[in-house]
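Student: predicted model follows, preceded by the sequence.
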Amino acid sequence: MSWLTNVRNALSFVVPVKKDTPDNLWHKCKGCGQMIFTKELEENLYVCPQCDHHDRIGPQARFEYLLDDGSTDVLTPPRAPEDPLKFRDSKRYIDRLKAARTDTGEQDAFVNARGTIDGHKVVIGVQDFAFMGGSMGQAVGEAFIQGVEAAIADKAPYIVFTASGGARMQEGILSLMQMPRSTVAIQMLHDAGLPYIVVLTDPTSGGVMAAYAMLGDIHIAEPRATLAFTGRRVIESTIREKLPDDFQTSEYYLDHGMIDMIVHRKELRDRLATVIGYLCGARKAA
């Protein structure tokens, strides 16, 4: 190390380095690698203007662009046991929860809101991948049931946006029990004659994919979303075959009849309004 480097390092503690631009001014697209102005990306609903890559977004952004102005009423998250198994890996589970809450500003990975879409009453539940990978634990199960009960009380459709890596391992079997609980809740919606609409976003996988993500009356997906129960490499090593390049994508699921439509984020609000109009109109006629 030269004397010049020593002097420069010493001065850096005295004279702060002046940055010409804020750290959050630019965003690197995960699809094409292009640098995009963060403001431009926000105005484009977090869709890359170069390659159309749909970036992951959280509950508040979903509510803002989907629900009519002034109609959003975010529901208070229900209480759930926070660390039922006193789980610890490299960190305590309770510490992971605290860190996720600080980073996202949310209580857990699933948030509900009442509102209207083009005048139609709806209840929307949004899974936040930024909160511990959108993993499904007891709090997510309680929030899902809360959304169903709110939809029944309002006589409104329940729309769920899924984004998850699967069940939350820190809650063990208790997380897996949310699969049958959510299935019973969906049956409650059906008994009330109300639509259950699922919007699959990137990524949706694991226990969530095996539960409420694939039990909708209508399944919509965002373009090029990764949708899977288990990982591609696990499947290939099990069946000893090479899978198609587009395997476990929205487009593959649409081609094989597992979802109903793929809708661009900019068109999603209008498409949901149309679908709700059809479903609720048919219900009123019946």
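Tutor: Cool, got the structure. Just so it is clear, the model here is predicted, and its values are computed rather than measured.
Student: CA only for contacts and neighbour counts going forward, please
Tutor: Will do.
Student: what does stretch 131-141 rub up against?
Tutor: 78-81, 100-101, 104, 106, 108-110, 127-129, 163-168, 171, 174-176, 178, 181-182, 207-208 (CA atoms under 8 Å, 6 or more residues apart in numbering).
Student: what about it, start to end distance?
Tutor: Using CA to CA, to the nearest Å, one end of stretch 131-141 lies 15 Å from the other.
Student: and stretch 235-250, by the same measure?
Tutor: 18 Å.
Student: got the buried residues for that stretch?
Tutor: Buried positions in stretch 235-250, judged by neighbour count with 16 or more other CA atoms under 10 Å: Q248, T249, S250.
Student: separate out the buried members of the contacts of stretch 131-141.
Tutor: 78, 100-101, 104, 106, 108-110, 127-129, 163-168, 171, 174-176, 178, 181-182, 207-208.
Student: keep only those of these that are in helices.
Tutor: A100, R101, T104, L174, S175, L176, Q178, R181, S182, G207, V208 (DSSP state H).
Student: switch the residues you listed over to JSON lines; also include distance to D89.
Tutor: Shown next, in JSON lines, are those (distance: CA to CA, whole Å):
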{"residue": "A100", "distance to D89": "16"}
{"residue": "R101", "distance to D89": "19"}
{"residue": "T104", "distance to D89": "22"}
{"residue": "L174", "distance to D89": "17"}
{"residue": "S175", "distance to D89": "17"}
{"residue": "L176", "distance to D89": "19"}
{"residue": "Q178", "distance to D89": "22"}
{"residue": "R181", "distance to D89": "27"}
{"residue": "S182", "distance to D89": "28"}
{"residue": "G207", "distance to D89": "21"}
{"residue": "V208", "distance to D89": "23"}
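Student: just flag the most distant two among the residues you listed.
Tutor: Between any two of these, the greatest separation by CA to CA is 26.1 Å, found for T104 and R181.
Student: ok, and here's another one to check against it:
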Amino acid sequence: MNWITNYVRPRINSMFGRREVPENLWIKCPETGAMVFHTDLEENKWVIPSSGFHMKMPARARLADLFDGGVYEDLPQPKVAQDPLKFRDSKKYADRLKENRAKTDQEDTIIAGIGELQGLKLVGVVHEFKFLGGSLGMAAGEAIIQAFDRALAEKCPLVIFPASGGARMQEGILSLMQMPRVTVMVEMMREASLPYIVVLTNPTTGGVSASYAMLGDLHIAEPGAEIGFAGRRVIEQTIREQLPDGFQTAEYLLDHGMVDMVVKRHDIPATLARVLKIMTGVPGTAASALLEPPHHPVPAEAGAEVPAAP
């Protein structure tokens, strides 16, 4: 046994050697290049403090931010057929699923929960973009449908936060079939007179934007979010024209009537609570008071009877 090699050198290396530093301690702002410490970014809801740029927010953090006190009931993850087409590109689809489950600690791209927002019960559904780009597959479609079922059973609103590149190519037509399935659930919410609100986050594209992400009763978008079907480069190459600046951003779509409002992330819970109370007719709100006809009592003449209030 060489004690210098096996004992002395490792001790010296541990004292003076280069230490491994996690790569994600500092996050670079895509807009300005400013560096932000990761804890500061998390405390600011993944919004760059200096520029206001909205980074992608983890799905779990999004649900916790939506509900009062971060308290909600997790809706169960549905079990579906794994890798139904036995798909393989540079690696097996089954291996990709394993990698993304380990990376995100989620069964698939969709998580959902039920809780209260300012005392109003609602179901929240969130896409996790880190899981295969938030793509829509069989498991994601079934999770969204079960979330709608719960909202219908509880007779409460549903709010969805899409962040997706579209349908999942590894599942082919089985992925595309989730679009009409979820669309049917949207119609069932409408028939039940229950609000369905979409909060469009960056990015919302492909088959998701072509179906349930654009079928809400109200469309709210985060600042700077990319929203569309095909990418800018694909469209320019197809039509052979230069697209205008800011094309497919939330602000551009607001100006052209495709979304109803652009709201900063910090203001989204309060905005949702306000509009949901209006849509559900919660008594005692300023909005519901505006909907009631004004009552102006007429002074009675001397000796006349005052009619009882209806």
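Tutor: Now that the structure is in, tell me what you want to look at. Being a predicted model, the structure only gives us computed values, none of them experimental.
Student: got a TM-score for the two of them?
Tutor: Superposed pair, TM-score by TM-score structural alignment, normalised by the length of the first structure: 0.92. Supporting alignment: 275 aligned residues with a CA RMSD of 2.0 Å.
Student: now do the contacts for V198 of the second structure.
Tutor: So V198 of the second structure contacts V159, I160, F161, P162, A213, M214, G216, D217, L218, H219, I220 (CA under 8 Å, 6+ apart).
Student: also K103 of the second structure?
Tutor: Applying CA under 8 Å, 6+ apart, the residues near K103 of the second structure are F131.
Student: let's go with 10 Å and repeat that
Tutor: With contacts defined as CA atoms under 10 Å, 6 or more residues apart in numbering, K103 of the second structure is in contact with L97, K130, F131.
Student: and what of E187 of the second structure?
Tutor: E187 of the second structure touches S193, Y196, L215, counting by CA under 10 Å, 6+ apart.
Student: quick check: it is in a helix.
Tutor: Yes: secondary structure of E187 of the second structure (DSSP: H, G, I helix; E, B strand; the rest coil): part of a helix.
Student: how close does it sit to L152 of the second structure?
Tutor: 11 Å.
Student: what touches both of these two?
Tutor: Common neighbours of E187 of the second structure and L152 (CA under 10 Å, 6+ apart) are S193.
Student: picking up where we left off before, nearest to I57 of the first structure among the buried residues of stretch 235-250 of the first structure?
Tutor: Looking across those and measuring by CA to CA, the closest to I57 of the first structure is S250, at 17.5 Å.
Student: wait, doesn't the closest one sit right on I220?
Tutor: Yes: S250 of the first structure is within contact range of I220, at 9.0 Å (criterion: CA atoms under 10 Å).
Student: anything in contact with each of these two?
Tutor: Counting by CA under 10 Å, 6+ apart, the residues touching both S250 of the first structure and I220 are L200, T201, I259, M261, I262.
Student: so what's the last one up against?
Tutor: Neighbouring residues of I262 of the first structure by CA under 10 Å, 6+ apart: 199-200, 219-225, 250-251, 253-254, 268.
Student: in the residues you listed, find the pair that's most separated.
Tutor: Longest span within the contacts of I262 of the first structure, CA to CA: Y253 and L268, 18.3 Å.
Student: confirm for me that T104 of the first structure is in contact with V111.
Tutor: No: taking contacts as CA under 10 Å, T104 of the first structure lies outside contact range of V111: 11.8 Å.
Student: which residues are in contact with each of these two?
Tutor: In contact with both T104 of the first structure and V111: G58, P59, D128, using CA under 10 Å, 6+ apart.
Student: now render those residues as CSV, adding distance to K91 of the first structure.
Tutor: Shown next, in CSV, are these (distance: CA to CA, whole Å):
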residue, distance to K91 of the first structure
G58, 25
P59, 27
D128, 21
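Student: start to end distance for stretch 22-39 of the second structure?
Tutor: 13 Å.
Student: make that stretch 30-47 of the second structure, sorry
Tutor: End to end - CA to CA - stretch 30-47 of the second structure spans 11 Å.
Student: what's the matching range in the first structure for it?
Tutor: Under TM-score structural alignment, the counterpart of stretch 30-47 of the second structure in the first structure spans residues 30-47.
Student: list the contacts of the matching stretch.
Tutor: 24-29, 48-57, 61-62, 65, 264-266.
Student: the same query, at a cut-off of 6 Å, please.
Tutor: For stretch 30-47 of the first structure, the external contacting residues (CA atoms under 6 Å, 6 or more residues apart in numbering) are L25, W26, H27, K28, H53, H54, D55.
Student: quick one, strands of the stretch 201-310 of the second structure?
Tutor: 218-221, 261-262 (DSSP state E, counting those that start in this stretch).
Student: quick one, helices of the second structure?
Tutor: 3, 9-16, 38-43, 59-66, 93-104, 138-154, 172-176, 178-191, 206-209, 232-239, 250-255, 268-280, 286-291.
Student: so can I have CSV of those helices showing distance to F87 of the second structure?
Tutor: Shown next, in CSV, are those (distance: least, CA to CA, whole Å):
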stretch, distance to F87 of the second structure
helix 3, 52
helix 9-16, 45
helix 38-43, 37
helix 59-66, 27
helix 93-104, 6
helix 138-154, 14
helix 172-176, 9
helix 178-191, 18
helix 206-209, 20
helix 232-239, 25
helix 250-255, 35
helix 268-280, 39
helix 286-291, 52
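Student: which one of those helices is the most hemmed in?
Tutor: helix 206-209 (a mean of 23; mean count of other CA atoms under 10 Å).
Student: so what touches it?
Tutor: So helix 206-209 of the second structure is contacted by G165, G166, A167, F229 (CA under 6 Å, 6+ apart).
Student: what's the burial count for the nearest residue to the third one once chain neighbours are set aside?
Tutor: Which is A167 of the second structure. In space, and not counting its chain neighbours, A167 of the second structure is closest to L136: 4.5 Å by CA to CA, 6 or more residues apart in numbering. For L136 of the second structure, the neighbour count with other CA atoms under 10 Å is 31.
Student: any idea how far L136 of the second structure is from F129 of the second structure?
Tutor: As judged by CA to CA, L136 of the second structure and F129 of the second structure stand 11 Å apart.
Student: then M35 of the second structure?
Tutor: For M35 of the second structure relative to F129 of the second structure (CA to CA), the value is 22 Å.
Student: what do you get for E154 of the second structure?
Tutor: 28 Å.
Student: picking up where we left off before, between the strands of the stretch 201-310 of the second structure, which gets nearest to D89 of the second structure?
Tutor: When the strands of the stretch 201-310 of the second structure are compared by CA to CA, strand 218-221 sits nearest D89 of the second structure, at 34.2 Å.
Student: cool, thanks, signing off.
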